[in-house]
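Novice: Generate a structure from the sequence data that follows.
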Amino acid sequence: MTAHPEASGLGRIGVVTFPGSLDDGDARRAVRLAGGEPVALWHRDADLRDVDAVILPGGFSYGDYLRCGAIARFSPVMGKVSEAAREGLPVLGICNGFQILCESHLLPGALTRNDHLHFVCRDQRLRIDNAETAWTADYAPGETITVPLKNGEGGYIADEATLDALEAEGRVVARYLGGNPNGSRRDIAGVTNEAGNVVGLMPHPEHAVEPLTGPTTDGLGFFTSVLKKLVTA
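Specialist: Modelled structure (predicted):
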């Protein structure tokens, strides 16, 4: 694991809370441990409060009715997030946040029911395939990390043309190692948009940021990466 020194200065990182969010507090803590300033955003907010980046956390937004993330994409805050993301604002969607990003068409593909039809919760090994995004630049290309995974609808799918394009353009951010936990096509655990500022990741880096509570501190790099990006931007 590459060392992740504390970012210089503070960056205001907004963490959205939807009805049913579970990991918003963990995401704010991860931002704080990385050296940033967490800013709580509410799903009905029509103002991003001048944040420098946004995290959409894990959970069950709006109870996962219809499809995971299908209702959250219409919340007032997502209108602002989508607009800002298209203008370059760094956005990270974790688990349910990844689902929301796909439903909002900020990322391609969709997340579907795990192929074994069971909820999975385990420490998961990942390989970082793209270390050039706003959220992964603190890792080395090909670096292996371990972070928790917990999902029932985490299977990433897309048509073959989209999958081929993601591969060719280097937009697969991370892949599962040690067995595919949910049937994701091509072992994909996370993807990015063309600009590299929007990243969706099914596993939970915010649960691996300190020795007391995580299996590792391997997840901290997602948060230090964006803070360093903000400092050098």
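
Novice: alpha carbons only for contacts and neighbour counts from here, please
Specialist: Will do.

Novice: burial of Asp45, as a residue count?
Specialist: Using other C-alpha atoms under 10 Å, Asp45 is surrounded by 15 other residues.

Novice: With Ala165 instead?
Specialist: Counted with other C-alpha under 10 Å, the neighbours of Ala165 add up to 12.

Novice: Then Leu33?
Specialist: Using other C-alpha under 10 Å, the number of residues around Leu33 comes to 18.

Novice: So the nearest residue to it once chain neighbours are set aside: helix, strand or coil?
Specialist: Take Leu33 and drop its neighbours on the chain: the residue closest to it by C-alpha to C-alpha, 6 or more residues apart in numbering is Val209, 7.6 Å away. Following DSSP: H, G, I helix; E, B strand; the rest coil, Val209 is assigned to coil.

Novice: Could you also give me the structure for this next sequence, so I can compare it with the first?
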Amino acid sequence: MKPRALVLSGYGINCERETAHTLRLAGAEAEIVHFSELLYGEKHLRDYHLLCFPGGFLDGDHLGAAQAAAHRLRHARVVGSGERLLDQILEFIEAGKLVIGICNGFQLLVKLGLLPALGGRYGERRVSLTYNDSGRFEDRWVWLRVNPDSPCVFTRGLSGLLYFPVRHGEGKFVAQDEDVLRELFRKGQIVLQYAHPQTGRPTQEYPFNPNGSVEAVAGICDPTGRIFGLMPHPEAFNHFTNHPRWTREQLPPETPGLKLFKNAVAYLRETLLS
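Specialist: Okay, here's the model as predicted:
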């Protein structure tokens, strides 16, 4: 039985097709669903196992990246039932299902307070993503160091350095204070960090850290490891020919981007579909 994945679309999202394609390659039954289909009760999250917030430019990034969308999700009620859409998402999480936010989707998760959910408290905004230090949109490939001690479901079995593209104007990770950062590190919730390709270590050096993220943070998870947000685009490296040097390097047939989604599918089969 294939786990069912809901890939959101609409209001400026523009990466839903390649994300759904990658999920299908990974073994999921992926369906692209417009925000309005949830708001009008045509679709319900209870019928899915994985929720994906893809990348894009939600509402044109007005009020800050994903801020307007976070306001909509926080207050919108399903037509007919009056149920808050945010309550659907919280029930989805409590049922042990998976959530991933990529780029603009990551921004949405932190604006909603679904990440980092320190102490299991969802809804508190403790971190954010703001304008790149470079003052411009960054579109490049970056190296990422994986935290092997993270509880993140999506990165299980991945180690060393990953290579994914980024494309964002507001990707600088910042935390409320030093205590938040210390707790994130202590609990292994820092999943990915921008790394220098020669040393393999987290770096603040531009362009290897493309946005100036504090502590080079590129991706985080909640304490359960089931909610994952990252600025790089794993779905954009679902086949070895996506790599910018695929004609000049010997690359494995299974990319780390595809492996990341295969981990999610395997987890769901083991826990919810077995």
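
Novice: State the distance from the residue nearest to Leu33 of the first structure to Phe74 of the first structure.
Specialist: Shown here: Val209 of the first structure relative to Phe74 of the first structure, a distance of 31 Å by C-alpha to C-alpha, to the nearest Å.

Novice: between these two, who's got more neighbours?
Specialist: In this view Val209 of the first structure and Phe74 are compared by other C-alpha under 10 Å, and Val209 has more residues nearby, 26 against 15.

Novice: what do we get in the second structure for the more buried one?
Specialist: For Val209 of the first structure, the equivalent position in the second structure is taken to be Asn238, counting by TM-score structural alignment.

Novice: ok, now Cys102 of the first structure?
Specialist: Across the alignment, which pairs residues by TM-score structural alignment, Cys102 of the first structure is matched by Val110 of the second structure.

Novice: what about Glu167 of the first structure, neighbour count?
Specialist: By other C-alpha under 10 Å, neighbour count at Glu167 of the first structure equals 14.

Novice: Map it across to the second structure for me.
Specialist: Match for Glu167 of the first structure (TM-score structural alignment): Phe185.

Novice: Can you name the helix or strand that that match falls in?
Specialist: Phe185 of the second structure belongs to helix 178-186 when elements are defined using DSSP states H and E.

Novice: ok, average deviation of that helix from the first structure?
Specialist: Once the two are superposed, helix 178-186 of the second structure sits an average of 0.6 Å from its aligned residues in the first structure (mean C-alpha distance after the TM-score superposition for the first structure).

Novice: which residues sit against whatever helix or strand comes next after that helix?
Specialist: Read in the C-terminal direction, the helix or strand following helix 178-186 of the second structure is strand 190-195, with elements assigned using DSSP H and E. Contact with strand 190-195 of the second structure is made by 142-147, 150, 152, 155, 161, 184, 201-204, 208-209, 215-221, 230, as judged by C-alpha atoms under 8 Å, 6 or more residues apart in numbering.

Novice: repeat that for 6 Å
Specialist: By C-alpha atoms under 6 Å, 6 or more residues apart in numbering, the surrounding residues in contact with strand 190-195 of the second structure are 143-147, 150, 184, 201-203, 209, 216-220.

Novice: again with stretch 82-96 of the first structure
Specialist: The set of residues external to stretch 82-96 of the first structure that reach it, using C-alpha under 6 Å, 6+ apart, is 53-59, 197-202.

Novice: Most neighbours among those residues, please name it.
Specialist: For the contacts of stretch 82-96 of the first structure, the largest number of neighbours (other C-alpha under 10 Å) sits with Gly200, at 31 neighbours.

Novice: I'd like the distance between it and Ala140 of the first structure.
Specialist: Distance from Gly200 of the first structure to Ala140 of the first structure, by C-alpha to C-alpha: 18 Å.

Novice: same thing with Arg29 of the first structure?
Specialist: 24 Å.

Novice: what number of residues lie near the equivalent of Arg186 of the first structure over in the second structure?
Specialist: Across the two structures, Arg186 of the first structure finds its equivalent in Glu215 of the second structure, going by TM-score structural alignment. Glu215 of the second structure is flanked by 16 other residues according to other C-alpha under 10 Å.

Novice: before we move on, the earlier item: just the contacts of strand 190-195 of the second structure: which are in strands?
Specialist: The subset of those located in strands under the criterion DSSP state E comprises 143-146, 217-220.

Novice: Now do the end-to-end distance for stretch 141-153 of the second structure.
Specialist: End-to-end distance for stretch 141-153 of the second structure: 23 Å, by C-alpha to C-alpha.

Novice: How about it, which residues are buried there?
Specialist: For stretch 141-153 of the second structure, the neighbour count (16 or more other C-alpha atoms under 10 Å) marks 141-148, 150-153 as buried.

Novice: which helix of the first structure spans the most residues?
Specialist: helix 220-232 (DSSP state H).

Novice: returning to that earlier point: for the buried residues of stretch 141-153 of the second structure, which one is nearest Leu25 of the second structure?
Specialist: Val153 (18.0 Å; C-alpha to C-alpha).

Novice: Counterpart of that closest one over in the first structure?
Specialist: By TM-score structural alignment, Val153 of the second structure lines up with Ala134 in the first structure.

Novice: Now check the second structure for the residue matching His43 of the first structure.
Specialist: That one, His43 of the first structure, aligns with Phe35 by TM-score structural alignment.

Novice: how much space between its match and Leu112 of the second structure?
Specialist: Using C-alpha to C-alpha, one gets 16 Å for the distance from Phe35 of the second structure to Leu112 of the second structure.
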